[in-house]
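**Student:** sequence and predicted structure, then a few things I'm wondering about:
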Amino acid sequence: MDAQVHKLATETLSRYEALTQELSDPSIFDDQNRYREVAKEHGRMKKGADLSRAYVDAISEAAEAKELIPTADGAEEREFYSEEAREAEARSDELAEEIRTELIDRDPNDDKDVIVEIRAGAGGDEAALFASELQEMYARYADRLGFKHSVLSSSPAEMGGYREVVMEVEGDRAFSFYKHEGGTHRVQRVPKTESQGRIHTSTATVAVLPEAEDVEVEVNQGDLEIDVYRSSGPGGQSVNTTDSAVRITHKPTGLVVTCQNEKSQLQNKEQAMKILKSRLLEREMMERAKEEGAMRLAQVGSGDRSAKIRTYNFPQGRITDHRINHTSHNMEATFAGNLDEFTNALAAAERSEKLAAEANNAAESN
């Protein structure tokens, strides 16, 4: 029995049962903020609690079967109880590994909603079109997962597509599904505007940020410079006739966020603050983990064609993820939002790296 896993499993069950009891108390609805907090934590813990309950049950079954072995009536019955004990122990070992993955080794940001920022890189008009296709791909992926998604901010390009688009995805462990998408994506194909039939290479950069919760990031209103202006579309034409667009500058860091997608100035301000808080959280995380190289800088790089994590080669119908040397020929399915092939392969690689690091650390400490 893994003592660390057993302790965590019992603690998880205790906490989950306490949350379940709190949710069953009608008075919790008197405080909607508390209700949302408890409901969110309860939902987040369900998988871990289910695994923990199965693990504790398997440990108990193994112990009971072992206790019955000495009282068995004959060799056949002893073997029966011994086999039951072996099966329960094997099941508990498997569950312990799942619990370790779910509760110990998991990225603490995995439970959060996510903000995905996509920017056209090298390649001009074609890069802007590619940025739009990536945004649509991620929206379809969210639809497949049953997640909510919305565009928080966008800057359309004159010939179509986006110079920049920021989207929010809300769902159970949304960040865990999107976090490996951060980096420079490269597309190789013949643009519609290319009369000679030559293959062009364009890029778009993707940054994936865990959405910041209010308790994690405090923003001093005195540190903000807020400007309002009339929103505009491609070519500078006016979209709204009121000053509804919002630009927020965080003076201590120099971070600037603009939002003009909503008709209401208040809504645009709320969207801009959401993005700003996530960028501030990312900045704080980067400062805490510089040696590990976290978030946007590690994900995005320079945006140059050579700094790539994945290549979409249309002439050959091939997608290659360069981080794990994984190649897929499911181009149509991928852009239709079926990213499971890449998500699962990258999650497995992340898990292997963590296990290898744990093994190295254990070897060095001995």
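**Tutor:** Noted; the coordinates are in hand. Numbering: from 1, shown residues only.
**Student:** can we go C-alpha only for contacts and neighbour counts from here?
**Tutor:** Noted.
**Student:** tell me the contacts of the spatially closest residue to residue 158 that is not a sequence neighbour?
**Tutor:** Closest residue to residue 158 apart from its sequence neighbours, by Cα to Cα, 6 or more residues apart in numbering: residue 234 at 4.7 Å. Listed by Cα atoms under 8 Å, 6 or more residues apart in numbering, the contact set of residue 234 reads 155, 156, 157, 158.
**Student:** the last one belongs to a strand, doesn't it?
**Tutor:** No: under the criterion used here (DSSP: H, G, I helix; E, B strand; the rest coil), residue 158 is coil, not part of a strand.
**Student:** that one and residue 346, how far apart?
**Tutor:** Using Cα to Cα, to the nearest Å, we find residue 158 at a distance of 35 Å from residue 346.
**Student:** who's more crowded, the two?
**Tutor:** Set residue 158 next to residue 346 and count neighbours by other Cα atoms under 10 Å: residue 346 wins out with 19 against 14.
**Student:** the more buried one and residue 180 touch, don't they?
**Tutor:** Yes: with contact defined as Cα atoms under 8 Å, residue 346 reaches residue 180; the gap is 6.9 Å.
**Student:** which of the helices or strands spans residue 359?
**Tutor:** Using DSSP states H and E, the element containing residue 359 is helix 340-365.
**Student:** residue 92 now?
**Tutor:** Assigned by DSSP H and E, residue 92 belongs to helix 75-99.
**Student:** which strands and helices sit next to that helix?
**Tutor:** Packed against helix 75-99 by the contact rule (3 or more Cα pairs under 8 Å, 6 or more residues apart in numbering; DSSP states H and E) you find helix 3-23, helix 32-68.
**Student:** okay, one more to line up with it:
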Amino acid sequence: MDAQDGIAEAETLLQDSDPSMRSLAHEELTALQSEIAQLLTQRLPTLLLPPSSTASLGAMIELKAGVGGDEAALFVEQVMRMYLRYAQAKGWRTEILSKTSGAIGTGTGTGLKDVTLKVDGVGAFGDFRWERGVHRVQRVPATESAGRVHTSTIAVVFQETKVSSPMAAQVLPVMEKTTETADDIVDEKDVKTEVMRSRGAGGQHVNKTESAVRLTHIPTGISVSMQDSRSQHQNKAWAWQILRARLLDQKMIQQAQDRRKTRQSQVKGMDRSDKVRTYNFPQDRVTDHRIGMTLTGLDAVLEGEGLEGVIRELKEHHRGLRMESLLETGEDLEE
């Protein structure tokens, strides 16, 4: 007997002359109505909406400090740690491909001007994709004698952009070269490869071998430089991974834009250029502006544990937008 038949029978028993039978029917009716509501809100969307073609991929995360100075560099380091701990809890493998220390004059920490992380694990991109956009941190710096709250921001985006905020981050889908789709992303004949000696602070050469690598995709002008390893082979391999990820992301963005020309009002809240989240230290709260969610326990989020609940709510919100679009226009908003 399915839920609808059960509801029809329970409604009949509500008219029974026996009070105990009516009470049992009322309880059964409430339970069946709850079951149907759950099927409609959770089960039905999974049947109607196909899974994302990129959700199971790994992720490349790039964080860059901008005009926020020391505070921005310190926040880059904190956000990197948050992502590493989140990935660790998921059982994903992480690797720091490159990083540049920040010029911190406070003595409170080193900070990072930029860092590139690679996260290998099924579902990594499906989770971290929700981190793209402008993030804002509000707190009192250690050097602020008057106790005034300063505001810095970070941005998580899918392609390389000019950074005008205190921290920018890219979340890129990682696709291995051995897959057919990855080979379709870029033709190696379209890529110019340059090798050079690695440079340190102030532009001085830090080694005598040409281990640094720069790849330039001629059709798009996208360029990737890598010099963190002393091995030219390793630097070249990392640069190719980042280049493929950026080109795949660019392709995904273009496809999404083509599908959304008539649906911009629905997805504005998910636009990567919008401010997405605020971390307010004095009030111990985190606000995600895309879904209007505010929660306390900022430390739990920065430790990675509380981030899972935020990402889960963002997924539910996006699934709702997809259902709305599918029912109204027959088009799926999924990228």
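**Tutor:** That came in fine, so what should we check first? Remember, predicted model here, so these are calculated numbers, not experimental data.
**Student:** rewinding a little: redo the contacts of residue 234 of structure 1 as CSV? Include distance to residue 360 of structure 1.
**Tutor:** Output for those, formatted as CSV (distance: Cα to Cα, whole Å):
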residue, distance to residue 360 of structure 1
155, 46
156, 48
157, 49
158, 52
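**Student:** strands along the stretch 151-300 of structure 2, start to end?
**Tutor:** Applying DSSP state E, counting those that start in this stretch to the stretch 151-300 of structure 2 gives strands spanning 167-174, 191-196, 212-217, 222-226, 275-280, 285-288, 293-296.
**Student:** out of these, flag the one nearest residue 22 of structure 2.
**Tutor:** strand 293-296 (40.9 Å; Cα to Cα).
**Student:** follow-up on the earlier one: give the aligned range of whichever helix or strand comes after the helix holding residue 92 of structure 1 in structure 2.
**Tutor:** Sequence-wise, the next helix or strand downstream of helix 75-99 of structure 1 (DSSP H and E) is strand 114-120. Aligning strand 114-120 of structure 1 against structure 2 (TM-score structural alignment) gives residues 59-65.
**Student:** relative to structure 1, what is the average displacement of that stretch?
**Tutor:** When structure 1 is overlaid, stretch 59-65 of structure 2 sits 1.4 Å from its aligned residues on average, using mean Cα distance after the TM-score superposition for structure 1.
**Student:** please apply the same query to stretch 81-88 of structure 2.
**Tutor:** Averaged out, stretch 81-88 of structure 2 is 0.6 Å away (mean Cα distance after the TM-score superposition for structure 1).
**Student:** residues in contact with that stretch?
**Tutor:** Stretch 81-88 of structure 2 has contacts (Cα under 8 Å, 6+ apart) with 93, 94, 119, 124, 301, 302, 303, 304, 305, 307, 308.
**Student:** neighbour count and distance to residue 236 of structure 2 added to these, as TSV?
**Tutor:** Listed next are these as TSV, based on neighbours: other Cα atoms under 10 Å; distance: Cα to Cα, whole Å:
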residue	neighbour count	distance to residue 236 of structure 2
93	14	21
94	19	19
119	25	18
124	24	24
301	22	35
302	20	33
303	17	33
304	20	31
305	16	34
307	18	33
308	15	34
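**Student:** restricted to helices, list the residues you listed.
**Tutor:** 124, 301, 302, 307, 308 (DSSP state H).
**Student:** ok, now which ones touch the first one?
**Tutor:** Counting by Cα under 8 Å, 6+ apart, residue 124 of structure 2 makes contact with 55, 56, 57, 58, 59, 87, 92.
**Student:** same thing but at 10 Å, please
**Tutor:** By Cα atoms under 10 Å, 6 or more residues apart in numbering, the contact set of residue 124 of structure 2 is 54-60, 87, 90, 92-93, 118, 173-174.
**Student:** try the fourth one
**Tutor:** With contact taken as Cα under 10 Å, 6+ apart, residue 307 of structure 2 is in contact with 82, 83, 85, 86, 286, 298, 300, 301.
**Student:** still on that earlier bit, ok, of the contacts of residue 124 of structure 2, which come out buried?
**Tutor:** For those, a neighbour count by 16 or more other Cα atoms under 10 Å gives the buried set as 54, 55, 56, 57, 58, 59, 60, 87, 92, 118, 173, 174.
**Student:** quickly note the distance from the fifth one to residue 188 of structure 2.
**Tutor:** For residue 58 of structure 2, the distance to residue 188 of structure 2 equals 22 Å [Cα to Cα].
**Student:** next: the third one.
**Tutor:** Counting by Cα to Cα, the gap between residue 56 of structure 2 and residue 188 of structure 2 amounts to 25 Å.
**Student:** which parts of the helix holding residue 92 of structure 1 are buried?
**Tutor:** Judged by neighbour count (16+ other Cα under 10 Å), helix 75-99 of structure 1 contains these buried residues: 78, 81-82, 84-85, 88-89, 91-93, 95-96, 98-99.
**Student:** contacting residues around it?
**Tutor:** 1-2, 4-6, 8-9, 47-72, 101-106.
**Student:** just the buried ones from these?
**Tutor:** Using 16+ other Cα under 10 Å, the buried members of those are 5-6, 8-9, 48-49, 51-56, 58-62, 65-66, 68-69, 103.
**Student:** coming back round to it: would you turn the buried ones among the contacts of residue 124 of structure 2 into JSON lines with distance to residue 12 of structure 2?
**Tutor:** Formatted as JSON lines, these follow (distance: Cα to Cα, whole Å):
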{"residue": "54", "distance to residue 12 of structure 2": "49"}
{"residue": "55", "distance to residue 12 of structure 2": "46"}
{"residue": "56", "distance to residue 12 of structure 2": "48"}
{"residue": "57", "distance to residue 12 of structure 2": "51"}
{"residue": "58", "distance to residue 12 of structure 2": "53"}
{"residue": "59", "distance to residue 12 of structure 2": "55"}
{"residue": "60", "distance to residue 12 of structure 2": "58"}
{"residue": "87", "distance to residue 12 of structure 2": "52"}
{"residue": "92", "distance to residue 12 of structure 2": "53"}
{"residue": "118", "distance to residue 12 of structure 2": "60"}
{"residue": "173", "distance to residue 12 of structure 2": "55"}
{"residue": "174", "distance to residue 12 of structure 2": "57"}
